[in-house]
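Colleague: Make a model of this:
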Amino acid sequence: MQSPLDEVIRRQKAGRPQGITSVCSAHPLVIEAAVLQARETGGHVLVEATSNQVDQYGGYTGMRPADFRDLVRGIAADCGLTLDRVILGGDHLGPNRWRALAPDEAMERACALVAAYAAAGFTKIHLDCSFPCAGESAPLTDDVVAERAARLIRAAEDTVGPEGAERIRYVIGTEVPTPGGAHETLGALVPTTARAAHATLEQHRKALALHGIDGVWPRVMALVVQPAVEFDHLRVVDYRRELTEELRGVLDDEPTMVFEAHSTDYQTAEALTALVEDHWAVLKVGPGLTFALREALFALAAIEEELVPTADRSRLPEVVDRRMLAEPAMWEYYYPGGVAEQRLARRYSYSDRLRYYWPDPEVAKAQARLLDNLAALDIPLPLLSAHLPIQYARVRRGELSARPRDLVVDHVRDVLRDYDHACNPNHKEYV
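Modeller: Okay, the predicted model is just below:
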């Protein structure tokens, strides 16, 4: 059974630069931006839930896989995008959430996690078994990682049966960048070696055979390797294609497989284009989108301060910071330094730990109040120019309404436009 992802791979293997953006976010406005971008360009939208956002217990968003599926499909329907153009993916599925447990117990929960995603209709599954569990030393060897990945694939296949399994495409890899960006200050990054990538492929092929599911191999669509692309709180390491020349040839003999690039957030448009040209056909982005979301919402909050009486303001930035200070578990480990340094990091860090707080009821209420306050007003164009100049220009040209929700979504789409340009260089909009 064909998948829309197969066409991306076919074109890559035919020597035509082609890619797809993987939107790794659970925020409804980010998903709306991705859906509208796909509707405009005529392509597919690929939205992935990460294992910490969405799991069989609810994750930090409170959503199980079926809930996330319904959220994405509901937004697509509301925006006029047909469901055949929606691809759902699971990101970093494995024992990561349960690393404090013994390996057998952690893997039992990971298998249930993958089964829940498969049962909910997710058709792109990234298997991440690279993290050690209780009592294990890091890094895990390729054979251990591959054996665990094969167990997870078996769980997915058994859950949906042969017909359902034909729709699923898998992503493997042992050199997996840290979900959501590096925790530490980055030094020099070194790409995965060709030798290590070949070893990963071989061990996974063996593990599938040992589990009696070697027929799955043609549906293993991508390999995650490190192309030396990453970001931390203050710095972005940009792609340098001269460092990956040998690595790029690893998949030449794999007719159904491309590379998947993680942590591509904040890469330049030129770097994204080079990644797609060099066979990283899946470009994952998450924090970079919620970073843009925060930029737009805080810009609107600054406009609100100019237009709305003090007692009626949302005070969104203040509410977010108050909730982050009250519940610091999602950021304090990641943001060292003094009080002033941490305050800046909470609001402006590239790693955007703020994104974990959007589902907080107080934050969600303040966001809604902000949008409602400004929706009841006509935002003066000079004020819009001062805070969202690119959106201001589109409003002036009649391309965009000045409604606050539309302004936010369009600002997020500016990030996605760079990705679309890289993934679809021959699209009429970009030539």
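Colleague: drop to CA atoms for contacts and neighbour counts, all remaining ones
Modeller: Will do.
Colleague: For this protein, just list every one of the helices.
Modeller: Using DSSP state H, the helices of the chain run over 4-13, 28-41, 65-79, 103-119, 142-165, 194-210, 269-277, 287-307, 316-326, 339-348, 361-375, 381-387, 389-396, 404-423.
Colleague: Quick one, which of these gets closest to Pro132.
Modeller: The closest approach between Pro132 and any of these, judged by CA to CA, belongs to helix 103-119 at 8.0 Å.
Colleague: quick one: the closest one to helix 142-165, angle?
Modeller: Our comparison of helix 103-119 with helix 142-165, counting by axes from the mean of the first three to the mean of the last three CA atoms, to 10 degrees, yields an angle of 30 degrees.
Colleague: Let's compare: structure for the following, please.
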Amino acid sequence: MTTNILTDISKWRLRSGPSGIPSVCSAHPNVLAAAMRATAPTTLPLLIEATCNQVNQDGGYTGMTPTDFRTFVCQIAEEVGFDTGRIILGGDHLGPNPWKNLPVEEALNKAEVMIAAFAQAGFTKLHLDCSMGCAGEPVALSDMETAARAARLAKVAEANRPGGDIPAPVYVIGTEVPIPGGAMEEIKELELTDPQAALTTRKVHEAAFGKLGLVDAFSRVIGLVVQPGVEFGNHNVVEYTSRKAQNLSAALSQMPNLVFEAHSTDYQTRASLAALVGDGFSILKVGPGLTFRWREALYGLDAIAEEMFPNAREETLRSVMERVMLAAPENWDRYYDGSEQERAMMRHFSYSDRIRYYWPAAAAQDAEKTLFSLLDGVDLPETLIGQYLGAQYAAVRAGRLAPRADALAHAAVEDLLYDYIYACKD
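Modeller: Okay, here's the model as predicted:
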């Protein structure tokens, strides 16, 4: 059996090569293709993660099981020409969250089926998240109960390892994570994880794993999820401040085989991402920020198409997306407050990027194909690129980027990934 490349991530900073790794949390095919193209020239592996709500034995909101997701990713890699041997698949927030409205044993039984499916499909980075209460329980559970349930799921994962050339999985513990997809309100200040709380989390998980005879599995716990002081809401981003995180970062000296995993690093600057890695937050999760960039690019191309080919389409891409979101409000309605005008703006431009749930819709796919078909083979004027896709203007002027619709859209996502690759010092 091969060794999991993430097993010694805590030692990466002590040798040449990468000192951290981006975690691409997306099921958008163009985002994944861009991640592969950006990663290809580097020495980094490509870590792609799916959440428990996104992918599970019932299909999640993508309609994919873990095996389906693996096939999906490998098909994109084949199209891009990316070596699948460099891909690490991860499962995020694996626990009872999709079924927390059920009684606890029923929810945990479903979580066991889910993590078995992830393990059998060859996902080799598993984040165990059992912090949430189920029906009749408190919203948040104690450290000891959370750890006991996490160990229970780890035992199932260990029993369902596929063997062969698939390495043994590594685990990430800890549940002090921001709201998935970002907070709903404007955020002024965040409370960082208390260093002692981080040490306690590790200690109680070690005891819970040991109680179930999972000493070897616990030796493969590589990361602890903490709040380092980064987050985004609908309207604003809380930037990482290294000075405030020094006490938390110092706690890693008492956990020599662990790194910290930082969620919601979307929209952090390149400098802040590099500081996070330097301070031991070696796994940088990014998701909505990537699809936000894709939406920005498509809306820019949408506006250019209207300038160049007015009335050539029955409906603009943006108007289609508005129609699609209004027809199925369950993925945005309760997350966006304010006046109707404010909610309309957030549907398209919120940092939480809940529009990402609607790109797979048939009408959205048709509108996207129509847009790219209209612009296919067309050299877009530099002046319109400057007006509507300003971030790519300099590269087009310098001849580094073709003034074509597909190149411009993919470059928008790749540019963000380059910030993460730089931060990981590859």
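Colleague: quick one on the thing from earlier: JSON lines for the helices of the first structure, including mean neighbour count and distance to Ala188 of the first structure?
Modeller: Formatted as JSON lines, the helices of the first structure follow (neighbours: other CA atoms under 10 Å; distance: least, CA to CA, whole Å):
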{"stretch": "helix 4-13", "mean neighbour count": "18", "distance to Ala188 of the first structure": "29"}
{"stretch": "helix 28-41", "mean neighbour count": "21", "distance to Ala188 of the first structure": "31"}
{"stretch": "helix 65-79", "mean neighbour count": "18", "distance to Ala188 of the first structure": "37"}
{"stretch": "helix 103-119", "mean neighbour count": "21", "distance to Ala188 of the first structure": "32"}
{"stretch": "helix 142-165", "mean neighbour count": "20", "distance to Ala188 of the first structure": "24"}
{"stretch": "helix 194-210", "mean neighbour count": "18", "distance to Ala188 of the first structure": "19"}
{"stretch": "helix 269-277", "mean neighbour count": "21", "distance to Ala188 of the first structure": "17"}
{"stretch": "helix 287-307", "mean neighbour count": "21", "distance to Ala188 of the first structure": "21"}
{"stretch": "helix 316-326", "mean neighbour count": "17", "distance to Ala188 of the first structure": "31"}
{"stretch": "helix 339-348", "mean neighbour count": "16", "distance to Ala188 of the first structure": "22"}
{"stretch": "helix 361-375", "mean neighbour count": "18", "distance to Ala188 of the first structure": "37"}
{"stretch": "helix 381-387", "mean neighbour count": "15", "distance to Ala188 of the first structure": "35"}
{"stretch": "helix 389-396", "mean neighbour count": "17", "distance to Ala188 of the first structure": "34"}
{"stretch": "helix 404-423", "mean neighbour count": "22", "distance to Ala188 of the first structure": "25"}
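Colleague: Between the ones you listed, which one is closest to Trp217 of the first structure.
Modeller: Judged by CA to CA, the one of the helices of the first structure that comes nearest to Trp217 of the first structure is helix 194-210, at 7.2 Å.
Colleague: Run through the residues that contact the closest residue to Val412 of the first structure other than its chain neighbours.
Modeller: Spatial nearest neighbour of Val412 of the first structure, chain neighbours left out: Ala292 (5.4 Å); criterion: CA to CA, 6 or more residues apart in numbering. With contacts defined as CA atoms under 8 Å, 6 or more residues apart in numbering, Ala292 of the first structure is in contact with His411, Val412, Val415.
Colleague: Please tell me how far Ala292 of the first structure sits from Ala33 of the first structure.
Modeller: Taken as CA to CA, to the nearest Å, the spacing of Ala292 of the first structure relative to Ala33 of the first structure amounts to 11 Å.
Colleague: Now do the shared contacts for those two.
Modeller: With contacts taken as CA under 8 Å, 6+ apart, Ala292 of the first structure and Ala33 have Val412 as neighbours in common.
Colleague: hang on, Val259 of the second structure packs against Leu252?
Modeller: Yes - contact criterion CA atoms under 8 Å: Val259 of the second structure and Leu252 qualify, at 6.9 Å.
Colleague: Which of the two has more residues huddled nearby?
Modeller: Neighbours of Val259 of the second structure and Leu252, each counted by other CA atoms under 10 Å, are more numerous for Val259; the result is 27 against 21.
Colleague: And that one, how far from Ile355 of the second structure?
Modeller: Taken as CA to CA, the spacing of Val259 of the second structure relative to Ile355 of the second structure amounts to 32 Å.
Colleague: Equivalent analysis for Cys74 of the second structure, please.
Modeller: Here the distance between Cys74 of the second structure and Ile355 of the second structure works out to 25 Å (CA to CA).
Colleague: With Met325 of the second structure instead?
Modeller: Applying CA to CA to Met325 of the second structure and Ile355 of the second structure gives a distance of 7 Å.
Colleague: How about Cys130 of the second structure?
Modeller: When CA to CA is applied, the distance between Cys130 of the second structure and Ile355 of the second structure equals 28 Å.
Colleague: of the two, who's got more company?
Modeller: The residue with the greater number of neighbours, taking Cys130 of the second structure and Ile355 and applying other CA under 10 Å, is Cys130; the counts read 30 against 22.
Colleague: returning to that earlier point: can you put the helices of the first structure in TSV and add distance to Ile125 of the first structure?
Modeller: Putting the helices of the first structure into TSV (distance: least, CA to CA, whole Å) gives the following:
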stretch	distance to Ile125 of the first structure
helix 4-13	12
helix 28-41	19
helix 65-79	12
helix 103-119	8
helix 142-165	9
helix 194-210	15
helix 269-277	20
helix 287-307	20
helix 316-326	31
helix 339-348	31
helix 361-375	30
helix 381-387	39
helix 389-396	35
helix 404-423	20
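Colleague: how big's the offset between whichever strand in the second structure runs longest and the first structure?
Modeller: Of all the elements of type strand in the second structure, the one with the most residues (DSSP state E) is strand 87-94. Here strand 87-94 of the second structure, set against the first structure after superposition, deviates by a mean of 1.0 Å using mean CA distance after the TM-score superposition for the first structure.
Colleague: Show me what that strand is packed against.
Modeller: strand 46-51, helix 104-120, strand 125-128 (3 or more CA pairs under 8 Å, 6 or more residues apart in numbering; DSSP states H and E).
Colleague: and the first one, how far from the first structure on average?
Modeller: Translated: strand 46-51 of the second structure. After superposition, strand 46-51 of the second structure averages 1.0 Å from its match (mean CA distance after the TM-score superposition for the first structure).
Colleague: Show me what that strand packs onto, helices and strands only.
Modeller: Using 3+ CA pairs under 8 Å, 6+ apart as the contact definition, the elements that strand 46-51 of the second structure packs against are strand 21-24, helix 29-39, strand 87-94.
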